[in-house]
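> Output the structure for:
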Amino acid sequence: CEMGGKNAVIVMPDADLDKAAVAIQGGAFGSTGQRCTATSRVIAMPQVKDALVERIVAQAKKLKVGPGLDESVEMGPAVDEKQWKTDFDYIEVGKQEGARLVLGGGKPSHLDSGYFVEPTIFDNVTPEMRLFKEEVFGPVLAVATANNLDEALKAANSVEYGLTAGIFTQDIDTILRFVEEVESGMVHVNEPTVGGEAQLPFGGTKSTGVGEREMAEEGLNFFTELKTVFMNYSGKAERLMIR
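Coordinates of the predicted model:
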């Protein structure tokens, strides 16, 4: 049972920044951020953070926002007025907490009606901020800095949720340590945090879920009630002998 997520992507100094930016943009703003597996946090090393943010902003600016029935649209509206207001509430929280708004933060100027929100990116977010810790479920991305993998893992694990997480790096030792130490039920390496496959278990840790997994054999077992039946169809009396 999935009950929330605040999914982080760690970007190391050796990452392919162009590839990372495309993946993060898709993970953050696909489905208007209204996916439990959406990328809502980026934790980047200082050597690459500014260049990464520039690339994510450039990718997000290309998105066409509008009604989903228009096949050329890449990002639609919030699901309802309540979620729309929640998105803007958290945008205001980010401003008040001192995060730097680098993109969006408002309603698209070309849309007169509808629950639309611009793709929004905040930089200089810290792990103490609500924007870093709380699920928005909208197109709002928080970017923070960590000086090394230790700090990045500590920040990634500091929230109450543990659904999915990702890392961009070329170093196998870094990958293996991340896979081992990140507190999430699913892990992505050099790809977006979103997505799942029917043959693989889906679910998370901590407050994200109740410990069981959906999909795959684990999901079938969770939704299956077992019953043991003893049946004699021989027409003969049977006597159970216990010695």
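
> can we go C-alpha only for contacts and neighbour counts from here?
Noted.

> Just the element for Val42, please.
strand 39-44 (DSSP states H and E).

> Can you tell me what sits against that strand?
Residues outside strand 39-44 that contact it (Cα atoms under 8 Å, 6 or more residues apart in numbering): 6-12, 24, 27-28, 33, 132, 135, 140-146, 152, 155-156, 192-194.

> can you give me the strands in this structure?
Assigned by DSSP state E, the chain shows strands spanning 7-11, 39-44, 100-103, 120-123, 140-145, 161-162, 164-168, 186-189, 205-206.

> Give the other helices and strands that the last one contacts.
If I follow you right, that is strand 205-206. Under the contact criterion of 3 or more Cα pairs under 8 Å, 6 or more residues apart in numbering; DSSP states H and E, strand 205-206 touches strand 161-162.

> before we go on, could you also do this sequence so I can check it against the first one:
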Amino acid sequence: MAEWKKYRMYINGEWVEASSGEYFESYNPAEGEPWCLVAKGTEQDVDRAVQAAQKAFEHPRWASMTYTQRGKLLRRLGDLIAERASELAVYETLDNGKLIREMRGQLQYLPEFFYYYAGLADKIHGETLPIDKPDMLAFTSREPLGVVAAITPWNSPLYLTTLKLAPALAAGNTIVIKPSEVTSASLLELMPLIEEAGFPPGVVNVVTGFGDPVGSALTSHPLVRRVAFTGGPESARHVIRNSAENFARVTLELGGKSPNIVFDDADADNAAMGIIAGIFGAAGQSCVAGSRAFLHKKIYDQVLEKVADRASRIIIGDPMAAETEMGPLATEAQVKRMEHYVNAGRQHGARLVYGGKQPEAGGSGWYFEPTIFEHTDPKSPIAQEEIFGPVLTVIPFETEEEAIALANGTNYALAAGIWTNHLAKAHRVAKSVRAGIVWVNTYRSISPIAPIGGSHWSGYGRESGYEAIYEYTQSKVVWVNTSGEPMPDPFIMR
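Model (predicted):
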């Protein structure tokens, strides 16, 4: 135990112990063993962090900083992340088991989000209103909200934190981040770079621990003005209830049950690789995982055969190895969850095409085979519920209308893939499918320029892109009497 790394919390620019004095273990999924200790935060620690963030928000060091200056700090942070990308990627892989090559690629691209919001920081502006009163000038401005609470999940900790951190800071807010208790290490490793970039103490704070009490205390704290949450629907319901205490604005990114629709005129090889990428990339532990494949009956057998063949050749193993294509699941509970859904699929009459169990060579790690079901009832649990793992359901269709109905047949509406060489069809289906993100002849493409978000059980609000700035600012209107005359009648509205 003495050789395990020990992480404290980061509050007001200092590394601090939890008020409880306690730590909890964080596990390496590839080995199924603890590798570090993380401070176990309390309600008192949340209050300490939020108070620090509020003071930093009001302090001239941050409040009087120009938006251009804030942009320069964000650009500097992006540069520092670029320099440390490979090192930060190792911590991500150690903590959640994702492939080191995927994490390196993701971390090397992450600075682009900070550069984007660095450039946007001094372009947040209002407008002069063409008001209908000749003796009045009216204009709007956009102002920061105050303290932001960010609750982040375990599947892509630094990427999903960045989607909240970059626009929040660009807009002039301060932030308290509660990372998943499963993956706290990489975010804490980022904090020295926050300091080195020049952000004043208290602007960025991290409180580690569990949803109860840390998450609950943070999302209901009276000084929190904005809650940005990524996670599951059940946890989101708690967040919404908590926000009733402080009337904080809330945005929710809650995952999905995303469809990949393959028409008979699609490139079968490309579509098969897109399906593989959508569901077996990141071991299916992705908010936008393409967990439902709808294949036109004319090419159903052909595409399914290609998907099953490639799935059978996926190299499962150590996520630190260059040749590995699928690493472990992030937690032991995720393995049990996969087993539950495999059993449910069989019970509801689906045919297991491939996978469905832990691989024999998995050792003590939390590995699970890529799994494919066909003859799936579209209303069965495996076709309706977010599994968040490498489990694919394959369902045939005949008409465009049927494909759209099947795609829209769940409570989720985050992402969708459309595979066709027919341009008009692509546009028709993209318009008709309920999803906040639609990819055509590709999948899992991201950019800081493009918004991310869904509706219904996939949440509301948008992250990334210019739209995110509106989530972290509020509008103020200013009226100026230009006539130089006193108000004529104080009892009549002007």
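
> right, so of the strands of structure 1, which gets closest to Val179 of structure 1?
Nearest to Val179 of structure 1 among the strands of structure 1 is strand 186-189 (6.6 Å), distances taken as Cα to Cα.

> The strand holding Val42 of structure 1 vs structure 2 - mean distance after superposition?
Strand 39-44 of structure 1, aligned to structure 2 and superposed, deviates on average by 0.5 Å (mean Cα distance after the TM-score superposition for structure 1).

> In structure 2, what stretch matches that strand?
When structure 2 is aligned by TM-score structural alignment, the counterpart of strand 39-44 of structure 1 is residues 290-295.

> okay, the strands of structure 1 in TSV with distance to Leu220 of structure 1 and mean neighbour count next?
Formatted as TSV, those follow (distance: least, Cα to Cα, whole Å; neighbours: other Cα atoms under 10 Å):
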stretch	distance to Leu220 of structure 1	mean neighbour count
strand 7-11	26	29
strand 39-44	28	29
strand 100-103	43	16
strand 120-123	38	24
strand 140-145	34	26
strand 161-162	22	26
strand 164-168	21	28
strand 186-189	18	19
strand 205-206	19	20
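
> Can you check which of these gets nearest to Glu74 of structure 1?
strand 120-123 (14.7 Å).

> what's the matching residue for Ala430 of structure 2 over in structure 1?
By TM-score structural alignment, Ala430 of structure 2 lines up with Val179.

> matching residues in structure 1 for stretch 43-53 of structure 2?
Under TM-score structural alignment, there's no match for stretch 43-53 of structure 2.

> So which bits of that stretch are buried?
For stretch 43-53 of structure 2, the neighbour count (16 or more other Cα atoms under 10 Å) marks Glu43, Asp45, Val46, Asp47, Arg48, Ala49, Val50, Gln51, Ala52, Ala53 as buried.

> now swap in stretch 219-231 of structure 1 and tell me
Going by neighbour count (16+ other Cα under 10 Å), the buried part of stretch 219-231 of structure 1 is Gly219.

> got a list of contacts for it?
Stretch 219-231 of structure 1 has contacts (Cα under 8 Å, 6+ apart) with Pro201, Glu212, Arg213, Glu214.

> repeat that for 6 Å
Contact with stretch 219-231 of structure 1 is made by Arg213, as judged by Cα atoms under 6 Å, 6 or more residues apart in numbering.

> Just want the angle from the strand holding Val42 of structure 1 to strand 164-168.
Interaxial angle, strand 39-44 of structure 1 versus strand 164-168 (axes from the mean of the first three to the mean of the last three Cα atoms, to 10 degrees): 30 degrees.

> Any idea how far strand 39-44 of structure 1 is from the middle of the chain?
Its chain's C-alpha centre and that of strand 39-44 of structure 1 lie 9 Å apart, by Cα atoms, centre = their mean, to the nearest Å.

> what angle sits between that strand and strand 140-145?
Going by the same axes, to 10 degrees, strand 39-44 of structure 1 makes 20 degrees with strand 140-145.

> which parts of the lengthiest helix in structure 1 are buried?
Counting by DSSP state H, the longest helix found in structure 1 is helix 81-97. Neighbour counts using 16+ other Cα under 10 Å place Gln83, Trp84, Asp87, Phe88, Tyr90, Ile91, Gly94 of helix 81-97 of structure 1 among the buried residues.

> same deal with stretch 224-240 of structure 2?
224-233, 236, 239-240.

> Secondary structure and distance to Leu74 of structure 2 added to these, as TSV?
Shown next, in TSV, are the buried residues of stretch 224-240 of structure 2 (DSSP: H, G, I helix; E, B strand; the rest coil; distance: Cα to Cα, whole Å):
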residue	secondary structure	distance to Leu74 of structure 2
Val224	strand	22
Arg225	strand	22
Arg226	strand	20
Val227	strand	21
Ala228	strand	19
Phe229	strand	22
Thr230	strand	22
Gly231	coil	26
Gly232	coil	29
Pro233	helix	32
Ala236	helix	29
Val239	helix	28
Ile240	helix	30
